[in-house]
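>>> Next comes the sequence, and after it the predicted model I'd like to discuss.
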Amino acid sequence: MTPRAAKIRVVLAALLVRANEIVSVDTLIDELWGEEPPRTATTTLQVYVSQLRKLLDEADAEYGRDALVTRAPGYELRLDPAQLDLTVFQELYERGQERMERREYEAASRLQRQALALWRGPLLSDTPHGPLLDGTAVRMTEVRTAALEQRIRADLHLGRQQALIGELQSVVAEFPLREEFFAHLMVALYRSGRQADALQVFARLRRGLVEELGIDPGLELQTLHRQILAGDPELLRPAGHGGTVEVSGADRARGPVPGAGPGTPDGPDAPAAHRSVVELPAADQLFTGREEELGALAALLAAPGGRVVVLGGQVGVGKTALATEAAHRAGERFPGGRVLLRMRPDAHEGREGMDGPAAVARIARLYGAEGALPGDARELRDLLRGLTGGRRLLVVLDSVDRADQVEPLAEALPEARFLVTCRRVPPGLDGRVLLLDVPAPRDARRLLVAARRGAGAPDEAEATEIAELCGQLPLALRAAARAEPCAAARFRGAPGRLAELDAVNPGFLDRLGTAYEDVDSTRQREFRLLGLLPEGPFGAESAAAVLGTDAAGARAAVAELVAAGLVREELPSAGRPAYYRLSEPLRLLAADRLAAHEPADSVRTATGRLCATYEEALREVAGQVDGAHSLEWLARQRPAFVTMVRQAARSGLWEQTVRLTDALTGLLETLAAWDDWESCHRLALDAAHRLGDLPAQARLLRSLGDRAWQRRELPAAGELYERALLAADIASDLLERSRALTGLADLRLDAGAVDGAAALLSPALDAAAQDPRARFEALRVMGLLAVECGRPATAEEHFGQCLSEAVVLGDARLESYARRRLAALRAPAPDCSEVRPGVWRLRPAA
């Protein structure tokens, strides 16, 4: 059964390559439409799944339809593994690999032949590829090539060289850079009495490598060439059940010259230089996304002169996982082997650190060095250079701190490429740098779902919230995935979030804190103080406030923390300076360390400086909230401003609590941020009571009345305006008396009590005196009252005065409102439905 529609084939293929696993809706949407899915993507996918169920039902009336099940956050195709060629192939390949390692060549050849017989051409060749299918096709094609190489190797061990020549000539044409296939062809030709042809194969390969890549064949192939040139009789005898040079990991079955007899490069006396070592951690089954970064790493490693590539980034961002995945995918480009060494000590894993000479010694051992190694560093490097013979290796050095951990290896392995991971680029280390950021939100969700391994994965909304609470940091996401149940509610409480993550994944806090422990006490204190900052990006001015320095000093301090992997830098863009960010887990770590180690007076002082900085920023843009750029910036920053109000109140900074709230009021009203408006004003009102500040109480009560009026909570609005009026009268605050009276007049007019409204407006206008905003509000309600009473000329006069006051204020929002009111009055049917700027009274239909 093969669906005709390409999109349905994509869905089926994605479910098949992940058979008996949940494939998320996000993954399927990505596979179908890439980075630009249509708005109806989820609905369309549901249609495809429904159509696929019908096809499965037609193919198997008894079980077909039930095989495809919906399981949050996606779908699962349940199959007997024996029904899927891909699974059967993998099993046969692994069994053949085991037999090869035991030198049971007949069985190895048979199993690999059976595995290869399952292939009917390139994998998924008739199906469009997205990230999942593309990765699967690349990976399985590599395994297929390994199975072919292993089967040919086994056949050479069994003396079947004559039958292999024709096949190998086709294979080398298909894989013009795979030296192992050329070695097999040369051996097969030589054993068949065709010495000259074998030498021509080498000459053709060497010419191609020199012309295309500027390199010679590897040492093992050159050695084989010399043996054939010399007519070495030992090479004529198949090894039968003799030894082969063993390698490790995914390429264990590969050896340089298969089937050679004793005394030849692949016999038991083979020099260690002919090993092809793969010493990598197992491929991470949870790895997902990062295709752009993997492509960038591959390009950097392949670039001329790119001997050292440095992968940097903050703690927990996934550097090691990305480097490991890149190394697994790079097999064909590094026939000499791929090795990963962990350079940093890890008490949690009981691992000691490694310096440069120790790394040289470790790789020398991997490539066959035995007995006592030279004590002299130069002799040790020379030994390793001889063991590897100038072959192309990829060496991953994980968690490097110093350039001298890399330099001895770089000298010993001149043909190798080095992928170095580090939180900060070590001084003196020359290399091309790729800085790794947290994954995109979609990839973060996928990682969380994958880490659940199908055990009650959260739905998309829940996964999104958990990812946000974890700051999209892979270390935190993997920890959160271990929670039972894996629910956002477990992690919402900021103070206990890190403890919860450490409880479900012991050692999480230790790993998260490694970067903090590695810096000196000055940097530790600076990091702790940054924990006072609200969630989200911050600039040099905010950092300067908490650190008690100027902007230049703050930039220098934060640059050190960026280099240490504790802070991320968001590079400047057009019209926007550089910003910084603490990932959410690290921000919580900073706050936790702040509470434990910083004196309360120091924290309070730093909080006061930070509040002052936020208040100044608010007041700078107070008159520009109608500008699109300013409003967008303010809207993005609103959570940070609200957090600072709460922080000021918690710290007992009563005056700053009031001032910040006053500065924030216009923004909260413009954005209709009802909950924040109320919570900030309640905190500020409590602060004003503690200060005994009656004018502030009047101002805050009146603003809460405005909020209640706009929310149509009219009884509450009336009570708040009355309390505001009382506080204003006691304080002799004419301005707030005017605003409270105007609010009460609005309520009277709402209730149809025009006389009651009129009685309040005259004293409101008198109390406003020369304050343009208070006059604007009183004149606004007077204009609405005139419209309600059928006096359009009077209304026009009042709204004209409103316009004048708005111009004096320089407030484009109020000016626009006055102009709209004047235009409405000149319409055939004047109305007063827009009672305040952006607030309309909805009248019931007649």
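The structure has been received and is ready for your questions.
>>> use CA for all of it now, contacts and neighbours both
OK.
>>> and residue 52, how many neighbours does it have?
20 (other C-alpha atoms under 10 Å).
>>> Looks to me like it is in a helix.
Yes: assignment of residue 52 by DSSP: H, G, I helix; E, B strand; the rest coil places it within a helix.
>>> looking at it, it is touching residue 12, isn't it?
Yes: counting by C-alpha atoms under 8 Å, residue 52 does reach residue 12; the two are 7.4 Å apart.
>>> buried ones in the strand or helix carrying residue 745?
Per DSSP states H and E, residue 745 falls inside helix 734-750. Applying a neighbour-count criterion of 16 or more other C-alpha atoms under 10 Å, the buried positions in helix 734-750 are 734-749.
>>> let's bring in a second model and compare:
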Amino acid sequence: MEVSGGAAAHEAGEPVIFCRVLGPIEVEIDGAPTELGGPLPRRLLAALEAGAGAPVSLSALAEAVWDTELTAEVTNAIRVTVHRLRSALGPGERGRLESTPQGYRLALTSEATDHGLFEQWVERGMAELTAADPSGAVRTLESALALWRGRPWAELGELLHVSGLRARMTELREIAMEELQAARLARGDTARAVAALSQSVIEAPYRERRWELLALGLYRSGRQGHALAELRRVRGLLVEELGAEPGPALRTLERRMLAHDPSLLVDSAAVRLDRPPSDEPDPLPPADPRPLTRPLTRLIGRVRELSLLDTALTESRLVTITGPAGVGKTRLAVEQVADRPDARLVRLADIRSAQVIAPTIAAAVGVAHTSGNPLAEVIRVLADRHEVLVLDNCEHLTDPLADVVLPLLARCPGLRILATSRWPLGLDGERVLTLAALPVDGEDGTAVELLFDRVRAHRAGWTPTAHDTDAAVTICTALDGLPLAIELAAARARSFGLADIAAYVQEWLDALGTPARGSLSPHDSLVAAIAWSVDQLSDEERMLLLRLWPFDGGFSWQAAAAVGPADADGAVFAGLAALVDRSVLTADVSSGQVRYRLLETIRRYCRDVDPDRDATLEAHAEWVRCFVAGQAPLLTGPRLGEAVHVLAGELANIRAGIAHDLEHAPVQALRTTGVLRYLWVMAGPVPEGRRLLRRALDACPEAPPADRAAALIGLSVTSSHVGDTDAALSAADTALDLLDDEDPAHDELLLEAHLRRCNALADMEAGERMRAAALAFEAACDRRDPPGSLRATALWGVALVHFQDGDTAAVTETLSRAREIAAGCGFSSGAAISDLQLAWYLLADEQGAEAGARRALELLVRAVTAFEQQPNGSDELGALYAGAFALAVLGVRDTAARLRAAVTDHAEHGGTDPRRYMRFAGPSLEDRVERLLASLPPVASGGAMTWEEMVTLFTGAVGTLSAPS
């Protein structure tokens, strides 16, 4: 139980100040000694502390500190000294020195003083001895006596009031020393008790309790004659010097010894075993100073981390490896110092109280027995050594560890400490190495390598197939690349295939195995490891954490604030910071704006333990609704690019919110999908957006007309982009039927529905019907005052009518005007679509094919540039597809072939048709495009091209063509 003052104050709920008076007065604030100044402030503080929290009058202070009566001069001196003391205590604690009408008082609880703790611990130790818990009594009484450093209230001399306090404390100390030996005898530590008692009877020869215990210890040691001799010696001493016979306890003990009373002989082993079960380990575990050895399993990866750790230990004497549960902190630490004869491992996972830390370290460095102050013994042993202490699993002891680690480093110059913890210790000079999970994909995909290595340990001669590799990637992704989780998954390979494990582990963490015997993990499952992290959180931090699990793909602090507990009282920033510090949440600040993410394993754990899942899911869904409602209006204005980027970053959360609402609030799901009707073709994937729109429409057939019309327009858009023109036309027609042509609130939706009908008919090459639809759209715009984006789109249909009439000049003029209107209102994506359509019309001119192709490439580069700035992935693929054809017309066949292959690959993944605008120009162009592109040389396989590579390939090829020869 022995703790430093700072740790004791923490335990007692006074985490910042601790006052010592059992010896020269000392004050610690946050575990650090405070300089009080000269003798006057020290005497004044001691006098106030002796007041035990009651006000001390000015006259009493004058007598105690200045040894004089109270005068005006002394009164002023008291005030000056009080001011100096308050300054020394600092802004956080100065208020403890209070001014009252009766004088001054020092507001400290008994737990914030060493003599207060001393009295409590002595009382507790004696109660434990009475309750037949001698081991507990030994721990408690040793801790109490360790607080004693010298004469209590030494600064106050022989002041009458203080003399009484001092005498009471001294007597209590004598009792504690005696009852400590009684407890040692009761638990069988006879030799140690006899040695201490032999000295104590010399120091205080008239205290009969000591002689009684000494004789009993000698008797139990088999030295009955010596025991009787000591009893006769004390009788002679008392009679000769005091003229008094020994008390009844000594006389009774002598009679029982002469009668050979068998009850005096206590079976020491039995006494040691009658200690009631406890979760705390023994405070003095067996000493085991053996050097660390490397684990038998092979370390996979971590080459860079070992190098960083080596550098950190060279440059700093205190290094802490942090990271989430199961990331391999202990393994990395042990691997770093394995086989070094000067390294010692101190396992702290099972330590639950501060007072056990120092004894545990003492045992690890070979100090088998301590004299009441194990930390002092450790410092004595390590003072001249060059050693590395590995303090493993420190997260639950970070506060009390400060009172152990800092003195060790200060007084043992050759010592280095390597700690592992879920979060930093927060000590001066600490260097933190944050350990990330193993990468799953790419060149450094060591997570899969680890899984395969551990599976081979269970299946001799096993060789993974391609299906096994796919399953392994799924497993490692679901387990966040955490080495512990991967090893536990591999343990199931004895009974299941990787495909089976992959199927279960994505949902159930208990599908994992258990650590092998001899493993470095202190936990018997991944769930236990995660629970350990969560259990260390405060109630407020845990409440916030349990509100975050529905977020998929991360979240912003604003989102966390929106779903946080209602009574969080603005503490979200602090809560998120604490969760990041404690390695249950990650923070990505690479973009300049922080984004938080829960590891998937922690997400699932929180989901499983959340006491109110429904409320948590509803809070997340409500945030999705509000977030979408705020961003969706920007999709048709100059901030379209920004809105697409923001919404695309939250697609996973939007999906989750819609999925919740489809089950619990279908009209809300319809509204969300409807206002996002254009997002699906801009950010994709288009087929998924189409499915969500259909599900929402099916879920609430009686929803308000405007909500259904918005979703139907979205269904028409997505259907056009996947090539389902019949569905696109049907959805547009149904939306027009729902909307009221006379209701101004429906104007914008009506115009959008007209646009979708025009596009669908153009895709179907429905000549006269398309002409009528385009003219109807233009007339509808003329009757209203539409935004520029819709006015521009109306001209697309008019341009198609001009093309069908063979009026090339009118086509160019109309689309140029559409582009100008779109660009003017910030609809850059619309301006790009105008360029794309004009490019296809130019490419349709077979007579001027080469000139048309060159002009089309200029338009297409401009369109691609605009699509990059104001995203529209589906139409950008259409522009690149047109670019491949134009390059082929100009004879740049290899580049055209590679570009076409890349566009086709991305279109298949996104579920869109990049040829849709080409069909506006008629079947002859479509046939010519297909024949020319089919004749291009085959493309060598070499992996899919990234989006950036594809765009660079196109713009680079056009740039080469445009360069002067």
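Thanks, I have it. This structure is a prediction, so every number in the text was calculated from the model and none was measured.
>>> quick one on the thing from earlier: for the helix holding residue 745 of the first structure, name the packing helices and strands.
Applying 3 or more C-alpha pairs under 8 Å, 6 or more residues apart in numbering; DSSP states H and E, one finds that helix 734-750 of the first structure contacts helix 694-710, helix 714-731, helix 754-768, helix 772-788.
>>> Show the contacting residues for residue 778 of the first structure.
Residues counted as contacts of residue 778 of the first structure (C-alpha atoms under 8 Å, 6 or more residues apart in numbering) are 738-739, 742, 761, 764-765.
>>> just the buried residues of helix 734-750 of the first structure now: which is nearest residue 726 of the first structure?
Nearest to residue 726 of the first structure among the buried residues of helix 734-750 of the first structure: residue 737, at 8.3 Å, using C-alpha to C-alpha.
>>> That closest one is in contact with residue 723, isn't it?
No: using C-alpha under 8 Å as the test, residue 737 of the first structure is too far from residue 723 to be in contact (10.6 Å).
>>> of all the contacts of residue 778 of the first structure, which comes closest to residue 383 of the first structure?
Of these, the one sitting nearest to residue 383 of the first structure (C-alpha to C-alpha) turns out to be residue 739, at 87.5 Å.
>>> Distance check, the equivalent of the closest one over in the second structure against residue 733 of the second structure.
Applying TM-score structural alignment, one finds that residue 739 of the first structure aligns to residue 752 in the second structure. Separation of residue 752 of the second structure from residue 733 of the second structure (C-alpha to C-alpha, to the nearest Å) stands at 11 Å.
>>> cool, and residue 548 of the second structure?
42 Å.
>>> What of residue 410 of the second structure?
Applying C-alpha to C-alpha to residue 410 of the second structure and residue 733 of the second structure gives a distance of 81 Å.
>>> Just give the nearest non-adjacent residue to residue 45 of the first structure, would you?
Nearest non-adjacent residue to residue 45 of the first structure, counting by C-alpha to C-alpha, 6 or more residues apart in numbering: residue 29, 7.3 Å away.
>>> Which secondary structure state is assigned to that neighbour?
Going by three-state DSSP: residue 29 of the first structure is helix.
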